[in-house]
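Colleague: Structure here, sequence nowhere to be found:
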């Protein structure tokens, strides 16, 4: 079994608004800002989300583009495709925080086609590029959450079979959804990586 060298459990995510602007999911830091420290529920939610991202990032370490794009089970899922999908999903949900249901505009057929494309690398895309985008989206999320007026601010959800008609989600609910979805895909990624070369994230 291949051993992956870094312990993902040490990545707890940003604990200040400065970190939220500059921290990558693997704990890397950028240029600091003058924003005051972020504490309380926002810091906790962002740290939890960053921890899930770190687990997902961990599953693709030391892989090349071919390995990361390889189907290793009967599923069509690939490791690179999962990272891409999570970044796309997170970006879109933070757009929802900013502009509401317009973030999900498009008929159901178009949404389903886009959803399938989000799980695959397009021609010219690389694992390194997808990871850069993954980190960029994470910094954007942390910046928006640090700046939003209230976690209770809610917007109506778009019409879709999987949403209750007339329901609204707050910023808090969006973050909880992202935490759950990212964790869900970490499980997928762990199976795909173990099927590829025996390496495991969870033990």
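Modeller: Received it, and whenever you're ready, just let me know what you need. What you are looking at is a predicted structure, and each value in this text was computed from that prediction instead of being measured.
Colleague: CA atoms for contacts and neighbours, from now on please.
Modeller: Will do.
Colleague: The lengthiest helix in the chain: how far from the chain's middle?
Modeller: Counting by DSSP state H, the longest helix found in the chain is helix 171-197. Helix 171-197 has its C-alpha centroid displaced from the chain centroid by 8 Å (CA atoms, centre = their mean, to the nearest Å).
Colleague: check contacts around the residue nearest the centre of the chain.
Modeller: By CA atoms, centre = their mean, the chain has its centre lying nearest to residue 86, at 4.1 Å. If you count contacts by CA atoms under 8 Å, 6 or more residues apart in numbering, residue 86 has them with 134, 182, 185.
Colleague: hang on, isn't the last one packed against residue 81?
Modeller: By that I understand residue 185. No. Residue 185 lies out of contact with residue 81 (CA atoms under 8 Å); the separation is 10.6 Å.
Colleague: more neighbours, the two?
Modeller: In terms of neighbours (other CA atoms under 10 Å), residue 81 is the more surrounded of residue 185 and residue 81; the figures are 24 against 20.
Colleague: ok, and here's another one to check against it:
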């Protein structure tokens, strides 16, 4: 959805962006299916970046219930950095949960 915001640049909120159910794994979904979706999203992001004239392109962010009153603009570069930061943060959360479940640490042993 962030790639839609970045490429369209129209300030419109993508369909379903505020739907919190998108963050829940449906009971009929598989890990393999989720990984395929993630790979497809990564390819879509690459394609979206390839069509941009440059990463300094400024786009208005969509209005949300928690938005400030004025329109906020971000560069495509900032949107991509936001996606990277969010991915890293959530991967860290997942690693904390995994470590709590299996007791294994990802810290290098010396």
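Modeller: Yep, it's here. On a predicted model such as this, the values are computed, not experimentally measured, just so you know.
Colleague: how far apart are the longest helix of the first structure and its match in the second structure?
Modeller: Superposing on the second structure and averaging over aligned pairs (mean CA distance after the TM-score superposition for the first structure), helix 171-197 of the first structure comes out at 0.9 Å.
Colleague: in that helix, what counts as buried?
Modeller: Of the residues in helix 171-197 of the first structure, those buried by neighbour count under the rule 16 or more other CA atoms under 10 Å are 171-172, 174-179, 181-183, 185-186, 188-194, 196.
Colleague: again with stretch 85-101 of the first structure
Modeller: For stretch 85-101 of the first structure, by 16+ other CA under 10 Å, it's 85-91, 93-97, 100-101.
Colleague: now those residues as JSON lines including distance to residue 203 of the first structure and secondary structure?
Modeller: Rendered in JSON lines, the data for the buried residues of stretch 85-101 of the first structure read as follows (distance: CA to CA, whole Å; DSSP: H, G, I helix; E, B strand; the rest coil):
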{"residue": "85", "distance to residue 203 of the first structure": "25", "secondary structure": "helix"}
{"residue": "86", "distance to residue 203 of the first structure": "23", "secondary structure": "helix"}
{"residue": "87", "distance to residue 203 of the first structure": "25", "secondary structure": "helix"}
{"residue": "88", "distance to residue 203 of the first structure": "28", "secondary structure": "helix"}
{"residue": "89", "distance to residue 203 of the first structure": "27", "secondary structure": "helix"}
{"residue": "90", "distance to residue 203 of the first structure": "27", "secondary structure": "helix"}
{"residue": "91", "distance to residue 203 of the first structure": "30", "secondary structure": "helix"}
{"residue": "93", "distance to residue 203 of the first structure": "31", "secondary structure": "helix"}
{"residue": "94", "distance to residue 203 of the first structure": "32", "secondary structure": "helix"}
{"residue": "95", "distance to residue 203 of the first structure": "35", "secondary structure": "helix"}
{"residue": "96", "distance to residue 203 of the first structure": "36", "secondary structure": "helix"}
{"residue": "97", "distance to residue 203 of the first structure": "36", "secondary structure": "helix"}
{"residue": "100", "distance to residue 203 of the first structure": "40", "secondary structure": "helix"}
{"residue": "101", "distance to residue 203 of the first structure": "40", "secondary structure": "helix"}
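Colleague: can you name the two of these that are farthest apart?
Modeller: Pairwise distances across the buried residues of stretch 85-101 of the first structure (CA to CA) peak at 20.2 Å, for the pair 85 and 100.
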